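Asker: Pasting a predicted model and its sequence here:
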Amino acid sequence: MPYVNIKVTQEGGPNGTGPSPEEKARLIAGVTNLLQDVLNKNPATTFVVIDEVPLDNWGMEGKQVSHIRAATS
C-alpha cells in the first residue's frame, strides 16, 4: 500500500496558487502509473497526496522563498 506525499509551493498556477486541478490529476495518475510499472503496485491501494505550501512556509538558502522570489522579480 504505497503512500506518496508531493509537496509544492503555492505559485505558478491560476491566481498565483499551486498546480491547477488538471496538473494535480496528471501528477496523481503519473505517480500511480509509475509505481504500478516499476514496483507492480496495485493502483487501487496506492495513495497520492499533494500538499500546497505557502511561499512564506518554504525556505531555502536560509530565506523564505517568498523573499527569494521577490528579490529576483
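Answerer: It's in.

Asker: Every contact and neighbour count from this point should use C-alpha atoms.
Answerer: Noted.

Asker: Roughly how far does K63 sit from N57?
Answerer: Taking Cα to Cα, to the nearest Å as the measure, K63 falls 10 Å from N57.

Asker: try this one next to it:
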Amino acid sequence: MPIAQVSILEGRPKEKRVELIRRVTDAIAESLEVPAERVRVIVQEVPLEHWGIGGETAEEKRRGGG
C-alpha cells in the first residue's frame, strides 16, 4: 500500500486540498500500476510561522520580509 505524505502551508481552501489528494493518488496509482483504492495520501498543513524559507518564516515572507 503506497503512502504519500505532502506538507503544504496552511490556508488553502478545502477544494484545493481535495484536488491535491486526487491528483497525487492518480499519479501514484498510474506510475506504480496499483489500484487507486490502495493509495493513501496524508496532507499536513503547516502553520506559516513553522515554515522557514531562506532564514525567515513564511509568515514574514508574506508580510514582505522580517
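Answerer: Thanks, I have it. Only a predicted model underlies this, so the values are computations on that prediction, with no experimental measurement involved.

Asker: With adjacent residues omitted, what lies nearest to the equivalent of K41 of the first structure over in the second structure?
Answerer: Residue pairing (TM-score structural alignment): K41 of the first structure is matched to V34 of the second structure. If you skip the residues right next to it in sequence, V34 of the second structure has I28 as its closest partner in space, 7.8 Å away by Cα to Cα, 6 or more residues apart in numbering.

Asker: ditto for H50 of the second structure
Answerer: The shortest distance from H50 of the second structure to any residue other than its chain neighbours is 6.6 Å, reached at T57 (Cα to Cα, 6+ apart).

Asker: The one you found - how many residues pack around it?
Answerer: Other residues near T57 of the second structure number 18, with proximity taken as other Cα atoms under 10 Å.

Asker: Please tell me how far the aligned partner of it in the first structure sits from I28 of the first structure.
Answerer: With TM-score structural alignment as the criterion, T57 of the second structure lines up with Q64 in the first structure. When Cα to Cα is applied, the distance between Q64 of the first structure and I28 of the first structure equals 27 Å.

Asker: Fine by me, we can end here.
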